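# Everything below, folded, please.
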Amino acid sequence: MILNKEQLTQFIKQKSQELSFLDCGISKSGFLEEEAPRLEKWLKEGNQGKMSYLENHFDKRLNPSLLVDGAKSVISFSYNYYPSETQKPDTYKIAKYAYGEDYHIVIREKLEFLIHLIKEKVGDFSYRVFTDSAPVMERAWAKKSGLGWIGKNSLLLSKQKGSFFFLAEIICDLELEYDSPFKTNHCGSCTRCIDACPTQAIISEKVIDSRKCISYLTIELKDEIGEEFKGKMNDWIFGCDICQDVCPWNRFSKTNTEIRFQPSSDLLDFTYKDWEDLEEETFRKIFKYSAIKRAKYTGLKGNINFIKKK
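A predicted model of the protein is given here:
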């Protein structure tokens, strides 16, 4: 049976649900006109810090056709990572997204399986899959696909699901039914995320100065953390959830059901001393499949030592 574009669209959305994606929305591929001047201004002001890779492939970030020849559709997905249990309050903290297995691997496997299911219906087609892994403006495409709006902390927000989810995409040359962009901003006059940031990284609505962001300082920055951040890190040693934890919409976050995202009891029970005494062999064992490997053992210990000396 040959599927028309409406049937194929429904098939993709149904299978994405079966694969436990929170949401799936589809937008027509094209140049991101609104985002182009914003991105250029953000880069010119140096807000990317030492993430020089963000300066590369400027055109590709704005035009999916430069990533996939003949691209017609951008299929956006969200995948829940909100945990049922969190770390004890008195310990060094890591971002919730890093509690379980590396999301790049888990989500990519699901997307590749979905591609396999689509090929069974339509045959071969051109595509690429992404999850925080290439020059794709994920939040812009998710908004265009109707998944939510961009909050003042620059993250995608959903009234029903909050923001504790990953974003991912399939860019392909299939013609599909397109969803309407999300047009309403439901942040209103709330400034909780801006007020709560201890390093004042949210410099204006939807604009983040990465050089001040705790996530950048504890993961992306390979140099020593600047002395001006002493006493402001709030015990975060890998990533940061402050602007999400205070967001009123996250009261609607539901516990994720992904077995591979479940944290080990070892991790949840870690005390300050356990983190400070952590040896490289134990680090490799506990975080073998974790996104925390990005910081490397030396980077994580450096973050701990910086906070210890406050």
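
# alpha carbons only for contacts and neighbour counts from here, please
OK.

# you'd agree residue 144 is up against residue 27?
Yes - in this structure, residue 144 is within contact of residue 27 by Cα atoms under 8 Å, at 6.1 Å.

# Could you pull out the residues contacting both of the two?
Common contacts of residue 144 and residue 27, defined by Cα atoms under 8 Å, 6 or more residues apart in numbering, comprise 179-181.

# Now show me the structure for the sequence below, then we'll compare the two:
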Amino acid sequence: MSLPDKYASIIKSISKGLGFEFCGIAKAKFLEKEAPLLENWLNKNYHGQMAYMANHFDKRLDPTLLVDGAKTVVSLIYNYYPIEKLPSGPEDLKLAKYAYGRDYHFVIKEKLNAMLSVLQKEIGEIGGRAFVDSAPVMERQWAQRSGIGWLGKNSLLLNRSMGSFFFLAELIIDLEVTPDIPSTKDYCGSCTRCVDACPTDAITEAGVVDGSKCISYFTIELKEELPLSAKGKFENWMFGCDICQDVCPWNRFAKPNREPKFLPHPDLKNMTVKDWEEITAETFGKIFQKSAVKRTKLQGLKRNIDFLKP
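Here you go, the predicted model:
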């Protein structure tokens, strides 16, 4: 076995031990094919007010600009499909499934740092960085290149064994590792359920989402007043949205996660519509102290809840 093969085996073994469901490896190089697609997406202003998406254009496409001497991008999948049944009735106010438990940035970053540390102990001095949706990394494209899934019509990474209810994370390292075979087959076929189900028509073509029309953008990223043109289209989503994932046939394979930190805060189970409408700073702080929902702040959540009223 060659050293790069051995390193690939070690990396995958460590990732499994840390609870990652899938681990794929790709050679770190400029994303030549993706460059014009990203440029076109930005030129159409599909990023809306997410100005950060237009920043660091070159770094998004070239991992060697993020990590000196980068040779390998390791892509990882971490399941967040809920263990418990979440509010889903027509009257219920809903959060995206990933937002009920502990903020994933911290949970997964801790695991990635542990992974890098174990790698350094087993192999020797390795330079690298861990990324969890926190830097200009085209995570879905790297995951596809590493063979752990393909890009669905809703632009999310899909995996045949578990659908799409998972987080993506990356380790970019300066170690030469044998890459996996990229995913080239589209298993969505002629299915258009996600396109048809999106109430704001955010999916403009297969694999392309106008971010500025997405319910997740409106309820999380947009900091000003919500546009009246979107009134009545949110289907009771007050933070994020799972519609295009809920209707995806591949998510029939989703299995409950094994991460205790992703369990919902106990108080969330008893929240009524009235409780949400009257939520106080004290309650917000208690329930969402370690949650991704903190990103929208109390004021933003209240704005979203008010917007859902008839």
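
# Residue 6 of the second structure: neighbouring residues, count only.
13 (other Cα atoms under 10 Å).

# hmm, I was thinking of residue 11 of the first structure
For residue 11 of the first structure, using other Cα under 10 Å, the count is 15.

# The second structure: which residue goes with that one?
Matched to the second structure by TM-score structural alignment, residue 11 of the first structure sits across from residue 10.

# what about the closest residue to that match other than its chain neighbours, is that helix, strand or coil?
Once flanking residues are discounted, residue 10 of the second structure sits nearest to residue 119: 7.8 Å by Cα to Cα, 6 or more residues apart in numbering. Following DSSP: H, G, I helix; E, B strand; the rest coil, residue 119 of the second structure is assigned to helix.

# I'd like to know how far residue 119 of the second structure sits from residue 29 of the second structure.
Distance of residue 119 of the second structure to residue 29 of the second structure, computed by Cα to Cα, to the nearest Å: 22 Å.

# Likewise for residue 43 of the second structure?
Taking Cα to Cα, one finds residue 43 of the second structure at 24 Å from residue 29 of the second structure.

# Likewise for residue 60 of the second structure?
11 Å.

# Give me the more crowded residue out of the two.
residue 60 (22 against 15).

# Kindly confirm my reading that the more buried one is in a helix.
Yes - under three-state DSSP, residue 60 of the second structure falls within a helix.

# That one contacts residue 139, doesn't it?
No - applying Cα under 8 Å as the test, residue 60 of the second structure and residue 139 come out as separate, 9.4 Å apart.

# what residues does the helix or strand hosting residue 300 of the first structure touch?
Taking DSSP states H and E as the criterion, residue 300 of the first structure maps to helix 296-308. Contact with helix 296-308 of the first structure is made by 92, 218-219, 222, 224-225, 230-231, 233, 235, 237-238, 275-276, 280, 283, as judged by Cα under 8 Å, 6+ apart.

# if we go to 7 Å?
218, 235, 237, 276, 280, 283 (Cα atoms under 7 Å, 6 or more residues apart in numbering).

# what ranges do the strands span in the stretch 151-300 of the second structure?
157-158, 166-173, 203-205, 208-209, 237-239 (DSSP state E, counting those that start in this stretch).

# any chance of the ones you listed in a markdown table, with mean neighbour count and distance to residue 78 of the second structure too?
Formatted as a markdown table, those follow (neighbours: other Cα atoms under 10 Å; distance: least, Cα to Cα, whole Å):
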| stretch | mean neighbour count | distance to residue 78 of the second structure |
| --- | --- | --- |
| strand 157-158 | 26 | 12 |
| strand 166-173 | 24 | 5 |
| strand 203-205 | 17 | 25 |
| strand 208-209 | 20 | 23 |
| strand 237-239 | 25 | 21 |
